[in-house]
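Undergrad: Below is the structure, and that's it, no one-letter string:
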């Protein structure tokens, strides 16, 4: 592992991470920065972006605002990048118990699934010129079910299918497309679960390590 993720591994490489103002996205952005990549981390909250820009421990990361629901904003954002080696589609939301309404269902699919397609297509030429890579953040709910979040389940199942399709579409040009499917990790999105001792213990008990994952577990350091 130490040899595979040696210091300076991504020196001279540019990495774009969507949904990177908290949780898994922020951990991934920090991981790439620790390996000397030029990291651009995006989010939609002005308050979060301002706080992260002021954090001296994150000075190696450039935080930018991006609405991944807007095709035009995505095209304009990617167009101003000189080069791109890695795209990480980590933007994601869940609306427990509200996803049975049409508006919320569509909102979740837009952020979790459609945005990954938009970013991948906008970045395709730059990734092909660098023979780069796309990493999509799926979920264990790509393969399982949670009745409280039908849109989240559908979107993350869709991420797996999208990853397979893009891998075949982009592969001939040298762009690798893969997905990571995390289980239960302690992030802001899952706070209602891990802050409830009964629910948290039940989830931990059925995991291999008998504990909740941490976002940093997904980053090799």
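TA: Looks like it came in fine. Since we're looking at a predicted model, the values are computed, not measured. Numbers count the residues shown, from 1 in each chain.
Undergrad: going forward, measure contacts and count neighbours with C-alpha atoms only.
TA: Fine.
Undergrad: Break down this protein into its strands, ranges please.
TA: Listed from the start of the chain, the chain has strands (DSSP state E) covering 14-18, 38-43, 61-65, 86-89, 133-137, 176-180.
Undergrad: so can I have JSON lines of those strands showing distance to residue 162?
TA: Compiled in JSON lines, the strands of the chain are given as follows (distance: least, C-alpha to C-alpha, whole Å):
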{"stretch": "strand 14-18", "distance to residue 162": "17"}
{"stretch": "strand 38-43", "distance to residue 162": "21"}
{"stretch": "strand 61-65", "distance to residue 162": "25"}
{"stretch": "strand 86-89", "distance to residue 162": "12"}
{"stretch": "strand 133-137", "distance to residue 162": "9"}
{"stretch": "strand 176-180", "distance to residue 162": "10"}
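Undergrad: ok, and here's another one to check against it:
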């Protein structure tokens, strides 16, 4: 039986450089999957391929039994179902926080401005930013901007949320406030696929951890197995370097 989100033999190259080498990954509904690995291992490219920000060269992606990759896919419809949050917040600097949040629900979701505003305010309240609704992004901290970016994606009610190193650009003291939102979403059962260097967080929230190395999904399993008894030597070497750096 096919998983809720199924990635099958996914391949991606830039010229002669093969970035993804036949990735196979099954994600069940309500699961949290953490992608770990060194920079350049293919984590971000994998997420971008799932969201059709990058065209794939081989394989396929299915969501709830429907193919959502390749020619002929309705990209706008896909991105309603599969939302993505980036490490650089990508907020529109000339628009207020609330306008950033309500733009897509009005333009793509068919909501009236009043409906979108009501929904947007409820989401901002949920992450503790209702008082910043009229502020512009440059008046917010990095952590606040990233929380707004998450809210903007949630406003489209995605069935799957992709998170690409969303704490990488934050000062250490701001990381906790953003991870707190992700932790809450995990507890609420939102299906998530996230690339992260926050190993302790992955150990806490993930249902499955996937270690990528040079474009291959080298090892996957529950956090208890990956972080304490990995099978692959390369996984052990990676985790040893993480522990030496004090990040696990």
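TA: Done, it's in. These numbers were taken from a predicted model, which means no experiment stands behind them.
Undergrad: Work out the TM-score between the chains.
TA: Once the chains are laid over each other, their TM-score by TM-score structural alignment, normalised by the length of the first structure reads 0.35; 119 aligned residues with a C-alpha RMSD of 5.3 Å.
Undergrad: Quick one: the strands of the first structure as a markdown table, columns for mean neighbour count too.
TA: Conversion of the strands of the first structure to a markdown table gives the following (neighbours: other C-alpha atoms under 10 Å):
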| stretch | mean neighbour count |
| --- | --- |
| strand 14-18 | 25 |
| strand 38-43 | 23 |
| strand 61-65 | 19 |
| strand 86-89 | 26 |
| strand 133-137 | 24 |
| strand 176-180 | 19 |
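Undergrad: Minimum distance to residue 50 of the first structure: which of these has it?
TA: Each of the strands of the first structure was scored for nearness to residue 50 of the first structure using C-alpha to C-alpha, and the closest is strand 61-65 (8.6 Å).
Undergrad: Other residues contacting the closest one?
TA: Contacts with strand 61-65 of the first structure, where a contact means C-alpha atoms under 8 Å, 6 or more residues apart in numbering, come from 29-30, 33, 38-46, 49, 52-53.
Undergrad: let's see 10 Å
TA: 15-21, 26, 29-30, 32-34, 37-46, 48-50, 52-53, 73, 77 (C-alpha atoms under 10 Å, 6 or more residues apart in numbering).
Undergrad: quick one: residue 191 of the first structure from residue 180 of the first structure, how far?
TA: Using C-alpha to C-alpha, to the nearest Å, one obtains 21 Å as the distance from residue 191 of the first structure to residue 180 of the first structure.
Undergrad: repeat for residue 49 of the first structure
TA: To residue 180 of the first structure, residue 49 of the first structure is 25 Å away according to C-alpha to C-alpha.
Undergrad: residue boundaries of the strands in the second structure?
TA: Using DSSP E, the strands of the second structure run over residues 5-14, 17-27, 32-36, 58-63, 66-67, 82-85, 160-164, 191-195, 208-213, 216-221.
Undergrad: first vs last residue of stretch 6-20 of the second structure, how far apart are they?
TA: Between where stretch 6-20 of the second structure begins and where it ends, there is a gap of 16 Å, by C-alpha to C-alpha.
Undergrad: Could you pull out the buried residues of that stretch?
TA: With burial defined by 16 or more other C-alpha atoms under 10 Å, the residues of stretch 6-20 of the second structure counted as buried are 6-8, 10-13, 18-20.
Undergrad: And for stretch 97-114 of the second structure?
TA: Residues of stretch 97-114 of the second structure classed as buried: 97-106, 109, 111 (neighbour count, 16+ other C-alpha under 10 Å).
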